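Q: Below: sequence and its predicted model.
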Amino acid sequence: MELNPQAVAIPKSTEHLEKGKYGPIFPKTPACYGFTIVANVKPGHADTLRGYGVRLADSLKAEPHLLAPLKLHYLRWVLFDNDTRFMYQGIFDTDFDKYTEDAVVIFTRSGINTAFENLEGFSMDWKTNTQAFIQFLRDHQCNSFLEYGEYPYFTSDEIKKALKLKAAFTEMLEQMQ
């Protein structure tokens, strides 16, 4: 099976997209689904955001599958413009509606608050007001206009399965030697 990298140019207008529960449903691209959120950091909260990153990383060491329902490929958090702005970029296998609903459930159950609490305009009642959480994301979403996938349209579960197969095959070959 030969894999050919693919790219998709995404039009600026979202008017033609099917509407989901919380707005337009962006199509799956070769990179799967995802979004980029850019927002202003509350004054003096940059170090709190960094600390939150450490807390989340520690939580994942203790419970590696904490974020599994999100079907993530990766997350990237960036502070920029002298720590006054924050970028949250995620690539995942579910559509926007499911990802955001699952995120609210995960963080509410785990007792880990969202990093977004440190951003200007974020509703502090997000745990009981999913619509406010989603509206913040929609208001701060920066849509991509090109998405590329080296291994297009493969889900994180398919990638993990392929890696397990590779490891099993490697172990089998090593035992044959």
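A: Structure's in. What do you need? Residues are numbered from 1 along each chain as shown.
Q: okay, CA-based contacts and neighbour counts for the rest of this
A: Fine.
Q: for the residue nearest the centre of the chain, helix, strand, or coil?
A: Most central in the chain under C-alpha atoms, centre = their mean is residue 90, positioned 2.8 Å from the mean C-alpha point. Three-state assignment for residue 90 (DSSP: H, G, I helix; E, B strand; the rest coil): strand.
Q: With adjacent residues omitted, what lies nearest to it?
A: residue 75 (4.4 Å; C-alpha to C-alpha, 6 or more residues apart in numbering).
Q: Equivalent analysis for residue 105, please.
A: Per C-alpha to C-alpha, 6+ apart, closest to residue 105 is residue 127, 8.0 Å.
Q: need the longest helix for the chain.
A: Scanning the chain for the longest helix, with DSSP state H as the assignment, gives helix 156-176.
Q: So for that one, what gets flagged as buried?
A: By neighbour count on 16 or more other C-alpha atoms under 10 Å, the buried set for helix 156-176 is residue 156.
Q: who touches that helix?
A: With C-alpha atoms under 8 Å, 6 or more residues apart in numbering as the test, helix 156-176 has contacts from 71, 72, 73, 92, 93.
Q: this is the other structure I want to compare:
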Amino acid sequence: MTATTGAAQPAQPERPGRSDGVCSEFTVFTKIKPGEADALREDLATLSDATNDGRVHAAVRQIGTLHDARHVIFDNDTRFMFASVFDGSWDAYIDDFAKTVVGERFDKVFSHSEGFPGVTDPGVKDWFVAHQAPAGVFVSAYPDLTVQQIFKDHRVDEAFEEMLDTPEFRAALDNPANAELVASPAFQKLMEEAAA
């Protein structure tokens, strides 16, 4: 049994943004430094190219909580929006970016925003909070699935699909000893889902 001391536990600061199940949204609007919209556009193009070379996807996989992200320049090249969907705590999400190649790219992209202190700066979370605007409505298509669960489900699906194509699986289906299993509603449902 744990003793209670009566001392107040440090509370996690309240962070803006809406959640739907395990998914949370993060939307930041910034002012682009005068004359830097084209440089920002170039850095975003480089980020997009890096996405195609696999390093950013590997880093996103390492972070393991990012569902999606988008960057938008708007208002005649004066403003910038970054929006994403993630799992878990807001603070851990921001911290995780500094630990991978994504953090370097985040720094490069946001360096074109007025006042950005850098992703490893102790004040970066306050800066993001000051520039974050919660969505009026946020809905996830899969509110109960984390990124890790989606990765796992995908791996299981690939393995199952691969197994379906083997002669050993076909022989197991045709084996009279497995007739009861094959006829079960759960197995039938599984096969229907695999065929869909």
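A: Everything's here; your move. Here the structure is a predicted model, which means the values were calculated and not measured.
Q: thinking again about what came up before, the residue nearest to residue 105 of the first structure - how many residues pack around it?
A: For residue 127 of the first structure, the count of nearby residues is 18 (other C-alpha atoms under 10 Å).
Q: what about it, is that helix, strand or coil?
A: Here residue 127 of the first structure is recorded as coil under three-state DSSP.
Q: Isn't it up against residue 108?
A: Yes. Under the criterion of C-alpha atoms under 8 Å, residue 127 of the first structure makes contact with residue 108 at 6.1 Å.
Q: re the thing from before, report the contact partners of the residue nearest to residue 90 of the first structure.
A: 88, 89, 90, 91.
Q: In three-state terms, label it for me.
A: Applying three-state DSSP: residue 75 of the first structure is strand.
Q: That one and residue 37 of the first structure: what is the separation?
A: 11 Å (C-alpha to C-alpha, to the nearest Å).
Q: shared neighbours of those two, anything?
A: With C-alpha under 8 Å, 6+ apart, residue 75 of the first structure and residue 37 have common neighbours 88, 89.
Q: How about the contacts made by the aligned partner of residue 114 of the second structure in the first structure?
A: Mapped onto the first structure by TM-score structural alignment, residue 114 of the second structure lines up with residue 120. Residues near residue 120 of the first structure by C-alpha under 8 Å, 6+ apart: 39, 40, 41, 42.
Q: now do 6 Å
A: 40, 41, 42 (C-alpha atoms under 6 Å, 6 or more residues apart in numbering).
Q: nearest residue to the alignment partner in the second structure of residue 148 of the first structure other than its sequence neighbours?
A: Correspondence of residue 148 of the first structure to the second structure, assessed by TM-score structural alignment: residue 139. Nearest residue to residue 139 of the second structure, sequence neighbours excluded (C-alpha to C-alpha, 6+ apart): residue 20, at 6.0 Å.
Q: Surely residue 87 of the second structure is in contact with residue 65?
A: Yes. The criterion here is C-alpha atoms under 6 Å, and residue 87 of the second structure meets it with residue 65 at 4.9 Å.
Q: in a strand, that's where residue 34 of the second structure is, yeah?
A: No. Counting by three-state DSSP, residue 34 of the second structure is not found in a strand; it is coil.
Q: any idea what it aligns with in the first structure?
A: Aligning on TM-score structural alignment places residue 34 of the second structure opposite residue 43 in the first structure.
Q: can you tell me how far its match sits from residue 86 of the first structure?
A: 12 Å.
Q: cool, and residue 68 of the first structure?
A: 24 Å.
Q: So if I had to pick from those two, which one is more boxed in?
A: Between residue 68 of the first structure and residue 86, residue 86 has the larger neighbour count (other C-alpha under 10 Å), namely 23 against 12.
Q: Please identify the helix or strand for the counterpart of that one in the second structure.
A: For residue 86 of the first structure, the aligned position in the second structure is residue 80, judged by TM-score structural alignment. Using DSSP states H and E, residue 80 of the second structure maps to strand 79-87.
Q: after superposition, how close is the next helix or strand along the chain from that strand to the first structure?
A: Next along the chain after strand 79-87 of the second structure, taking DSSP H and E as the criterion, comes helix 90-98. Following the fit onto the first structure, the mean deviation recorded for helix 90-98 of the second structure is 1.4 Å by mean C-alpha distance after the TM-score superposition for the first structure.
Q: ok so, going back, adding distance to residue 114 of the first structure as columns, could you present the contacts of residue 75 of the first structure in TSV?
A: Output for these, formatted as TSV (distance: C-alpha to C-alpha, whole Å):
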residue	distance to residue 114 of the first structure
88	12
89	14
90	14
91	17
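Q: burial of residue 61 of the second structure, as a residue count?
A: Neighbours of residue 61 of the second structure under the rule other C-alpha under 10 Å: 15.
Q: picking that back up, mind listing what's buried in the strand holding residue 80 of the second structure?
A: Across strand 79-87 of the second structure, burial judged by 16+ other C-alpha under 10 Å covers 79, 80, 81, 82, 83, 85, 86, 87.
Q: And residue 161 of the second structure? What does it align with in the first structure?
A: When the first structure is aligned by TM-score structural alignment, the residue opposite residue 161 of the second structure is residue 170.
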